[in-house]
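K.L.:
compute the structure for the input listed below.
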Amino acid sequence: MSVYFESTIENHLAIAVTELSHADEIFELLYNDQENIGQFLGFVALTKTKEDEVNYIKKKMHGIADGTDALFSIIRDNHIVGVIDLHYIDSENKKAEIGYWLHSKFQHQGIMTKSVRKICEYAFENIGLNKLSLFADVENIGSNAVAKHAGFSYLATHPDYYVHRGQLRDMNEYYLLKREF
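P.N.:
Take a look at the predicted model:
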């Protein structure tokens, strides 16, 4: 696998800047685990072809160039197992949101918590951000646990925050400040 930039989390685990060459592997992960990943994430239903994934990566690359996004592949033993990103990067106010997903085969192993901690380190030390936010569906037990285990503080529950699969969903909001990291 080609990688432009990689940051090691621990032996056999790293995050790497997502490249177009990662699109096939990411699409296969999404396709093979779409019911699990799509349970709380609406973009999964919109990712029907490898070309859809290529277009998403291109869109994020434009965001990277504009300073509003950062997209990373989570790599374990030289294979992509998930994705993590910073979005809505606001350099003026020094804040951003974190989003992520992980194939179900790799869940409950601490991979996502470690990846979130690594992206926080990157955001605070490399981009100069001060505040990171993380939103999790109230019923997404795993994502809420990741937020807590990664050191985020609960801020609020936002009722009817978004529509997913035709239903209004509530979201928990968490935050982490640089000084608390």
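K.L.:
from now on I want contacts and neighbour counts done on CA atoms only, so please keep to that.
P.N.:
Fine.
K.L.:
wait, residue 172 sits on residue 152?
P.N.:
No. In this structure residue 172 lies outside contact range of residue 152 using CA atoms under 8 Å: 11.5 Å.
K.L.:
with adjacent residues omitted, what lies nearest to residue 44?
P.N.:
Nearest in space to residue 44, with sequence neighbours left out and distances taken as CA to CA, 6 or more residues apart in numbering, is residue 38 at 5.2 Å.
K.L.:
one more to line up against the first:
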Amino acid sequence: MKLRLVDPKDAESLYDQIEKTRPQLAKFMPWGDSTKSVEDERAFLTYCQGRMEENKLWNASIVIDGKAVGMIDLHNIDPDDQHAEVGYWLGGEYQGNGVMTDCLQKLLEIGFDELNLHKIKLLAEQVNQASNAVAQKVGFILEGQLKDEIYSNGKFHDANLYAIVK
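P.N.:
Now for the predicted structure:
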């Protein structure tokens, strides 16, 4: 497993994973239903590259056996207050094997050591047991619970706010 900076060339492989995992992704990701084609995914990846050039985003594909199978990012990067938020998803066939835990550990190294962040936050829907478990395994601390914080799957959901400080 490795992280590779976001590249529109990964659109087909990522879209394949979105299609295979769509019911699960749609439960927790607002874009789970709206990404309808390889072209949609390619446009999103191109948009991400632009945000990275503006230093507003750090985004990578998760690559296993040479194939992009998910994504992980730092978004809402605030260089003044030195914090950012984590986002991630992984194709269903790769879940449950510690891949996201390893990716998140690498992302923390990048955030703290390369981007000079002081604090990294992670929001997880309370009902998303897998995402909550990943946050806890990597050492994130639960800072609070936010009511109706995330809109996905047609309704608002409560979220756990985790954070880790350098």
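K.L.:
TM-score for the pair, please.
P.N.:
After superposition, the two chains reach a TM-score of 0.97 (TM-score structural alignment, normalised by the length of structure 2), with 166 aligned residues with a CA RMSD of 0.9 Å.
K.L.:
residue 110 of structure 1 versus the residue lying closest to residue 6 of structure 1 once chain neighbours are set aside, what's the distance?
P.N.:
Excluding the flanking residues, the one nearest residue 6 of structure 1 by CA to CA, 6+ apart is residue 16, at 4.1 Å. Residue 16 of structure 1 is 18 Å from residue 110 of structure 1, where distance means CA to CA, to the nearest Å.
K.L.:
more neighbours, the two?
P.N.:
residue 16 (20 against 12; other CA atoms under 10 Å).
K.L.:
surely the more buried one is in contact with residue 7?
P.N.:
Yes. Counting by CA under 8 Å, residue 16 of structure 1 touches residue 7, with 6.3 Å between them.
K.L.:
if I pick the counterpart of residue 111 of structure 2 in structure 1, what's in contact with it?
P.N.:
Aligned by TM-score structural alignment, residue 111 of structure 2 pairs with residue 123 of structure 1. Residue 123 of structure 1 makes contact with residue 129, according to CA atoms under 8 Å, 6 or more residues apart in numbering.
K.L.:
helix, strand, or coil at residue 123 of structure 1?
P.N.:
helix (DSSP: H, G, I helix; E, B strand; the rest coil).
K.L.:
which residues touch residue 27 of structure 1?
P.N.:
Taking CA under 8 Å, 6+ apart, one finds 47, 49, 50, 53 in contact with residue 27 of structure 1.
K.L.:
in structure 1, which spans are helices?
P.N.:
Using DSSP state H, the helices of structure 1 run over residues 23-32, 34-37, 43-46, 50-66, 111-122, 141-149.
K.L.:
mind checking the ones you listed for the one nearest to residue 96 of structure 1?
P.N.:
Each of the helices of structure 1 has some distance to residue 96 of structure 1 by CA to CA; the shortest is helix 111-122, at 10.1 Å.
K.L.:
how much does the closest one stray from structure 2?
P.N.:
Mean deviation of helix 111-122 of structure 1 from its aligned counterpart in structure 2 after superposition (mean CA distance after the TM-score superposition for structure 1): 0.4 Å.
K.L.:
show me how to select, in PyMOL, the buried members of the contacts of residue 27 of structure 1.
P.N.:
Of those, the buried ones can be selected in PyMOL as follows, counting by 16 or more other CA atoms under 10 Å:
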select buried, resi 47+50+53
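K.L.:
what about the residue nearest in space to the middle of structure 1, distance to residue 80 of structure 1?
P.N.:
For structure 1, the residue nearest the mean C-alpha position is residue 100 (2.2 Å; CA atoms, centre = their mean). Applying CA to CA, the value for residue 100 of structure 1 to residue 80 of structure 1 is 13 Å.
K.L.:
go on, residue 58 of structure 1?
P.N.:
18 Å.
K.L.:
again, but for residue 120 of structure 1
P.N.:
In terms of CA to CA, residue 120 of structure 1 sits 20 Å off from residue 80 of structure 1.
K.L.:
what's the answer for residue 63 of structure 1, then?
P.N.:
Distance from residue 63 of structure 1 to residue 80 of structure 1, by CA to CA: 21 Å.
K.L.:
okay, those two: which has more neighbours?
P.N.:
With neighbours defined as other CA under 10 Å, residue 63 of structure 1 and residue 80 compare such that residue 80 has more, 23 against 17.
K.L.:
ok, the more buried one - contacts?
P.N.:
25, 26, 73, 74.
K.L.:
in a markdown table, list these along with neighbour count and distance to residue 86 of structure 1.
P.N.:
Shown next, in a markdown table, are the contacts of residue 80 of structure 1 (neighbours: other CA atoms under 10 Å; distance: CA to CA, whole Å):
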| residue | neighbour count | distance to residue 86 of structure 1 |
| --- | --- | --- |
| 25 | 17 | 21 |
| 26 | 21 | 17 |
| 73 | 25 | 12 |
| 74 | 27 | 13 |
